[in-house]
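Participant: What would the 3D arrangement of this be:
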Amino acid sequence: MFEGLERITYQSGDQIFQEGDVSNCAYLIEGGGVEISIQREKQPFRVSILTVGDLFGEMALIDKQPRIATATALDETCLVRISRDALEDKLTKVDPIIEHLLRLILRRFRKTHYRLTQKDYLLPEDADQVTDVDFDRTQENMIVHVRIASDIIDALSRNEFELHYQPIYSIKDNRIVGFEALSRWHHPVYGIMSPMQFIDIAESSDQILSIGLWVLEKACADLKTLSEEYEQSPLFVSVNISARQLANAEHIAKFIGVVEQAGVDPACINLEVTETMLISELDYAQQTLSSLQEQGFMISLDDFGTGFSSLSHLQKFPVNMIKIDRSFVRQMLLDHDSMQIVKASIGLAQALDLETVAEGVENEDELARLAELKCDY
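Facilitator: So this is what the prediction gives:
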């Protein structure tokens, strides 16, 4: 299997590579053992001990970032050297989904490495145990990640998704005026999953496009039923729309077609976008959202106050309402800073003739205070 590959022998204590070195190859252990360590406060801390059959340094086969750890031979150690050049051609021919998953795994490893090196609260004698646990957990998470990325491809055809609805309540009119559509995935292994557990994976591929259309179709159909049940009209329904959806002109055309075919007034569809997404995808987001708003869709800015909020962003983008993040709403009666953020958000919205939605209201005291501040929903 490894015929023709270079073999290198290291003696006990020899460094195979050092943290920060330029990466260009991985190693398979044929004999001996290797210690993997990281630097924290200029001191080496052991991450793991590798033995015969283990592969290490494999991140260098996929990206060109510097080494994130140091590898040292524990005794006389024979290694098979696997160069990036040997695999580069194969990697370019691999399924794009697989290549993307590999890069996501690398990103997860690198984030974990950074987090571990920042753990100033660890005592040196505890470092081995804690870092081992963290890396084991990371490996488990990656297995779950790969499983989800694979299973999400057929989840729609297996009818594993469903929508739940959170009422949107008009404080002034004292009635329900709309609903927020919340997707849930009934995974056959991991049970009920919220979007926080799978949406990033979906957004990393075109799966988010299929899921987005399904959510809209279901929400449009359910809106008619909800309107009849509550005997109130017009109700609106809020659905999330991602950067990948906004960037795909063909998808947006289908998106509009779904609403038209369902016979729903676009004014009854509220598209929720995050401010972080707007800032990162500034150009096409502004243009696409403006077009959707001109056709009657409402646009709301989700999780307001948690990202890069500024007056210029609210002026620049076609927004009808802002949603004040639940983290501020839940703490506003207990924490002065949270109350000031809620007040400022509502005041800013009023100055710009925008409506406000307070997320996560749980009791009458919170509702009464929001009414005093003239929050809309």
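
Participant: C-alpha from now on. contacts and neighbour counts both.
Facilitator: OK.

Participant: Give the next helix or strand downstream of the lengthiest strand in the chain.
Facilitator: The longest strand of the chain (DSSP state E) is strand 175-187. Sequence order places strand 191-193 as the next helix or strand after strand 175-187, per DSSP states H and E.

Participant: In the helix or strand following that following strand, which residues are buried?
Facilitator: Using DSSP H and E, the helix or strand that follows strand 191-193 in sequence is helix 195-203. Using 16 or more other C-alpha atoms under 10 Å as the test for burial, helix 195-203 gives F198, I199, I201, A202, E203.

Participant: Tell me the first helix or strand C-terminal of helix 195-203.
Facilitator: helix 207-230.

Participant: re the thing from before, ok, the buried residues of helix 195-203 vs I171, which is closest?
Facilitator: Using C-alpha to C-alpha, I199 is the member of the buried residues of helix 195-203 that lies nearest I171, at 31.1 Å.

Participant: One more, please, to line up against the first structure:
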Amino acid sequence: MSSSFVTPLLQKLLRRSPDTADTTALDPSLTGLTGSADASESAASPQLANPEFQMKLVTQFYPPDFAATGQFMDELAQNLSQQNVDVRVFTAQPGYAVEAGQGQAPAQEWMGNVFVERSNFFRGGSRQWAGRTVTSLAFCLHTMWHLLRYENRGDLIFLTSEPPFLQVVGWLIHWLFGTKFVTLIYDLYPEVAVELGVLSADHWLIQFWHDVNKKVWRDAAAIVVPCQTMKDRVVKHCPELADKITVIHNWADPTWIKPIAKADNPFAQEHELVNKFTVLYSGNMGRCHDMETILGAAQDLKNEAVHFLFVGGGPKREVVMEQIAERGLKNCSFLPYQDKAVLPLSLTACDLSLVSVDVEMEGLVAPSKFYSALSAGRPVAVICEQHSYLRALVSDASCGAAIQNGDAKGLAGFIRYLSKDPVMAARMGNCGHRYIQEYFTPQNISQQYFRLLNRAVSDNSALQQSVERGDFQVCFQPIVNLGNQKIWGIESGLRWQHPTRGLICPAEFHAVAEETGLIVPIGWWLLEEACSQLQTLQKQLNNPTLKLSVNLSRQVFTHPDLLSRLDRLINTYKIDPACLQLDIDDEAAMQDASATTATILQLQSRKIRVCISNFGETYKSFDYLHRFSLDSLKISPSLIGRIGIDPEIVNFLGTIVILGKDLGMEVVVQGIESSDELLRMREIGIQYGQGHLFSQLISAPDVATLYTQNQHVISYLMPEPDADGDTTINADAPSVLIADDDRSMRAILRSIIQKAGYRVIEAEDGARAVELFTAHEPDLVLLDAMMPELNGFDCCRALRSQMTESEGNVAVAVKHVPILLITALDDEASIDAAFSAGATDYITKPINWTVLKRRVTKFLG
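Facilitator: Just a heads-up that it's a prediction; the model follows:
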């Protein structure tokens, strides 16, 4: 090619188009290789007047393509656009949709607030390796051509790993023009090709591929992977990339895919699934998926009332159909890929969803169907290896079971179990749906992407300038003593006063502050300002014991200047060191346990308190109690949000309370959002709490106002009064003796009993309960099992002895008053002890108030 041709060509490719270009009437001649290259330059978002940044999203699959990658990228693009990001998509013509018989998609179109351009250079629907390779290479070439134009690149290029060569294009553009790029690895190549037997591990192409990956990843602004096991695989090859790789899970929209009863599901009705226990496999039946274990379970259940439905396509679909025919299985049926609009119906037309990852594929692929299956509100059976991250998710969500690859009988057994226990199946399904609602919504995940991408685009100059100017605000959240209902202390929070975006929470800038080292001066500013305002509040409220809790990053907590700065602050602001508490996140504390231990010992020698925050998020949490000498623990709000889902959390929290008392540590629960959560925390015995139920993050003057008002949390717990406000109780109404050493619990029980129309007698301990029982002869007794001196069991025996008289050597009951023991102990020995002591029945904590009221009504009428 002559230089006389190359120069004008590059000039044409790199030129800017006039700003007056038509954004709606696109030239029909712009097709093929040069087709959509000129289209996006003039396309302006119809809604984003002043976007944060412009991102070019490049992916081979995008709707109307049925591929899961495309569906996720569509949802991500739409959610990022709602966060004021100008997202432009460059993609290929549908490949999976070709199999479904759909035609060609528009070359350019607006999809919501996202502008989409599709390559018309080459279109193939082959799912064979050779055909896929040719199609993928053609798309990569067109992508390179497309991104040569300045207007097509934006501020950041975001590329998926499908096709696997696409990230190389991003690297080339970065090398040519300096444009930053971020790569999302959904499938880890070339490892996938090796595991599938396409090439051997020692093939020269595989070695070359590894070298190229290393170069690309090192120059990427960020790397995203959907699971920890994939990150581990990448770090094994490139240990230096550990800090650059971010794990961001896939997601599902629980407002779109949500539980629908099969009887109300048109899809289930159309395909006659309503009265069948249906096991669903939905999505790609690819080479990375274990279909053999599923077929083995189908064969084991061939004579039982269980139906297997396979929805989708992929390389293994025909093989699976052939094996089903050879085995003569009549309990299996197939449907093609369903349109995205049908997914909420197809995914809820079953009783159990299947997700599978084949042997040796863990960490190489991430099954996206897992999240939508949970969102559908159906139990999930995951077929995977022992070390799969999916096992941890299933266990955490309590949404189903994990089956070892090849264990067809185990899968069949789980299916039988659910088919015979619809209550348990419904419970697992509900747990899964709530788990998605809490952790894996498009909004939650897109915010993680936004923060990562925004950091990649930003040159950090705005944050640097704000640090120099001190453009931050300190705010506080009260820590409440749940016993006396008063503010015990305050926890400091931080907001960045961004020059254009206003107040920004730390989640959006904390990571970049740590990466750049700016977290240290930010930490010094926070300590100074928080101590200054603590001094003001202590004087204003005449409370020199008001506590201040400051959360520090690991870099600040282990910084060599921390202790000298704290000494200066304590002297400057005349603060009692015992009023100052430094919090460090549990994971940060364990990154360098030796340095953390040394800092803790030096702080405690100054009587400065130390707390581990977010305690309980990992199974290693109890390690901190053995490694560190702590003054306080702050329980992670994620545990509180799941307390109604996982009954084991109650036992876990009870264990923490016991350990806290034994080790002399205060236990604080974070994230109390509702009166029900507050009530449960009090029942468990947690002394301190904070959360939006008490107060949002507020300024120091607002803290003073709240403290002065002396607001009592007990108002959140009291049952609503009757509509007519009449609380008069008949003097002849049955009476109930309540014995509990917790004043607030007595108040709650009193309110509920009186509202039911009964009289109440209260005792603050077991000995007083015996006295009042003799004096008033109540009709029912409610005893707390764990009371000082005379516990509930011994008190129950004492009361029963008052109800008997001796006739010779025989004790004869002269009256029988029902006694209900209220206990957090539900083991067999404790239950036997309750009945042996003479209890009529028992109620376990946390108390189900509906059950309690029904028991009271049962005994009193």
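
Participant: care to give me the TM-score?
Facilitator: The TM-score (TM-score structural alignment, normalised by the length of the first structure) is 0.67; 304 aligned residues with a C-alpha RMSD of 4.2 Å.

Participant: now the buried residues of helix 195-203 of the first structure in CSV, with distance to L271 of the first structure?
Facilitator: Formatted as CSV, the buried residues of helix 195-203 of the first structure follow (distance: C-alpha to C-alpha, whole Å):
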residue, distance to L271 of the first structure
F198, 20
I199, 16
I201, 21
A202, 18
E203, 17
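
Participant: so where do the helices sit in the first structure?
Facilitator: Ranges of helices in the first structure, per DSSP state H, are 84-93, 96-117, 124-155, 195-203, 207-230, 243-246, 249-262, 275-280, 282-294, 311-316, 326-331, 336-351, 364-372.

Participant: Output the residue interval of the second structure matched by the longest strand of the first structure.
Facilitator: Under TM-score structural alignment, the match for strand 175-187 of the first structure in the second structure covers residues 486-498.

Participant: ok, and what's touching the matching stretch?
Facilitator: 462, 466, 471-481, 502-506, 526, 530, 546-551, 697, 707, 710-712 (C-alpha atoms under 8 Å, 6 or more residues apart in numbering).

Participant: returning to that earlier point: list just the nearest of the buried residues of helix 195-203 of the first structure to S37 of the first structure.
Facilitator: Out of the buried residues of helix 195-203 of the first structure, the member with the shortest distance to S37 of the first structure (by C-alpha to C-alpha) is I201, at 30.2 Å.

Participant: so what's the residue mapped onto the closest one from the second structure closest to, chain neighbours aside?
Facilitator: The equivalent of I201 of the first structure in the second structure is V512 (alignment by TM-score structural alignment). Excluding the flanking residues, the one nearest V512 of the second structure by C-alpha to C-alpha, 6 or more residues apart in numbering is R455, at 6.2 Å.

Participant: number of nearby residues for that neighbour?
Facilitator: Look at R455 of the second structure: counted by other C-alpha atoms under 10 Å, it has 19 neighbours.

Participant: From E109 of the second structure, how far out is it?
Facilitator: Distance, R455 of the second structure to E109 of the second structure, by C-alpha to C-alpha, to the nearest Å: 29 Å.

Participant: Where in the first structure does stretch 528-538 of the second structure fall?
Facilitator: By TM-score structural alignment, stretch 528-538 of the second structure lines up with residues 217-227 in the first structure.

Participant: ok, average deviation of the matching stretch from the second structure?
Facilitator: Taken over the aligned residues, the distance from stretch 217-227 of the first structure to the second structure averages 1.3 Å (mean C-alpha distance after the TM-score superposition for the first structure).

Participant: outside of that stretch, which residues touch it?
Facilitator: L163, A181, S233, P234, L235, F236, V237, V239, V258, V259, A262, V264.

Participant: Just the buried residues of that stretch, please?
Facilitator: Buried residues in stretch 217-227 of the first structure (16+ other C-alpha under 10 Å): E217, A219, C220, D222, L223, K224, L226, S227.

Participant: next one: stretch 25-37 of the first structure
Facilitator: 25-37.

Participant: Distance to S48 of the first structure added to those residues, as TSV?
Facilitator: Output for these, formatted as TSV (distance: C-alpha to C-alpha, whole Å):
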residue	distance to S48 of the first structure
C25	19
A26	16
Y27	15
L28	15
I29	14
E30	17
G31	17
G32	14
G33	11
V34	9
E35	6
I36	5
S37	7
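
Participant: Mark which of the contacts of stretch 217-227 of the first structure are buried, thanks.
Facilitator: A181, L235, F236, V237, V239, V258, V259, V264.

Participant: Pick the one among those residues closest to L271 of the first structure.
Facilitator: Using C-alpha to C-alpha, V239 comes nearest to L271 of the first structure of those, at 5.3 Å.
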